[in-house]
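Visitor: Got a predicted structure plus its sequence, pasted below:
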Amino acid sequence: MKKQTNNLRWKANLMSVSNDEVDADDRPKVTRKKVRDIFYQDIGITAQEKYLSKQDKTEVIRRIKVRWDKSITEKDSGIQIDSIDYNIERIYTNVDTREMELSLSYVN
């Protein structure tokens, strides 16, 4: 019997977030550019995660698990799943299994 070892079966877009540009009223304009595809596994949100995110005045909508990538940061990276953009609120890295858990919230 085969054992499935790769549970990262869904595909999302890793986005680069920058606010270098300004609009006509000299306000910073946030731009998102696709860096590459990234495979993920959807994991559930715990009650503790929801509680802690409410204290930080954010609302975590989704948690995903991806392969460990040092270039992914909360400030400069974002995720796009099914044409919906998400900000990364928290990153938990598990070095032993070489995986990262990303807590995502909607872009305002």
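Guide: Done, it's in. Quick caveat: nothing in here was measured; it's all calculated off a predicted structure. Numbering: from 1, shown residues only.

Visitor: going forward, measure contacts between C-alpha atoms and count neighbours the same way
Guide: Noted.

Visitor: And the contacts of the longest strand seen in the chain?
Guide: Among the elements of the chain assigned as strand by DSSP state E, the one spanning the most residues is strand 28-43. For strand 28-43, contacts defined as Cα atoms under 8 Å, 6 or more residues apart in numbering pick out 7-23, 62-67, 78.

Visitor: The structure to be compared is supplied as follows:
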Amino acid sequence: TAMDSEEGESLWEHPVAHVLVKNWLKTESEHDCASPMATALCQAYKGKLVSKMAQTNRGAFCLLALSSTTDANLKKSIAQELKKGRKELTKKCDGTHTKGYEALLAAIPK
């Protein structure tokens, strides 16, 4: 996707870009407005939110922000993907730099 460079460098691991995306998503959800960024990300990563977006700890924080969208249809779709990816996320909690994964796991509806 356009979110990843040809060199394999991920937007989700970039020290500045991931914060920009996370804050953009938070702003969309806090202002209960249209969610163009959330919609675009859900379309681009449909079925791959956990495997692509949460491939890194920083990306997990972005996915957590995405899951806070006020768009009911997007929220439901994201929750379903997170439930399916719970096992994969749990495995990523072994080791260091796991706060994003831990926060994301805590937010997954039971």
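Guide: Okay, I see it. Every value quoted in this text rests on a predicted model; they were computed, and no experiment measured them.

Visitor: What does the superposition give as a TM-score?
Guide: Put the two chains on top of each other and the TM-score (TM-score structural alignment, normalised by the length of the first structure) is 0.26; 58 aligned residues with a Cα RMSD of 5.1 Å.

Visitor: thinking again about what came up before, in the longest strand of the first structure, which residues are buried?
Guide: Of the residues in strand 28-43 of the first structure, those buried by neighbour count under the rule 16 or more other Cα atoms under 10 Å are 32, 38-42.

Visitor: before we move on, back to that, which of the contacts of strand 28-43 of the first structure count as buried?
Guide: With neighbours counted by 16+ other Cα under 10 Å, these contain buried members at 12-17, 62-67, 78.

Visitor: and which of these is nearest Arg90 of the first structure?
Guide: Closest to Arg90 of the first structure out of these is Arg63 (9.5 Å), distances taken as Cα to Cα.

Visitor: Quick check, that closest one in contact with Ser103.
Guide: Yes. The pair Arg63 of the first structure / Ser103 is scored as a contact, 4.6 Å apart, by Cα atoms under 8 Å.

Visitor: returning to that earlier point: what about the contacts of strand 28-43 of the first structure, which are in strands?
Guide: Judged by DSSP E, those include 10-22, 62-67, 78 as members of strands.

Visitor: coming back round to it: any chance of the buried residues of strand 28-43 of the first structure in JSON lines, plus distance to Arg90 of the first structure?
Guide: As requested, those are exported to JSON lines (distance: Cα to Cα, whole Å):
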{"residue": "Arg32", "distance to Arg90 of the first structure": "19"}
{"residue": "Ile38", "distance to Arg90 of the first structure": "17"}
{"residue": "Phe39", "distance to Arg90 of the first structure": "18"}
{"residue": "Tyr40", "distance to Arg90 of the first structure": "16"}
{"residue": "Gln41", "distance to Arg90 of the first structure": "16"}
{"residue": "Asp42", "distance to Arg90 of the first structure": "15"}
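
Visitor: quick one: buried residues of the helix or strand Lys54 of the first structure falls within?
Guide: Secondary-structure assignment from DSSP states H and E places Lys54 of the first structure in helix 47-55. Of the residues in helix 47-55 of the first structure, those with enough neighbours to count as buried (16+ other Cα under 10 Å) are 49, 53.
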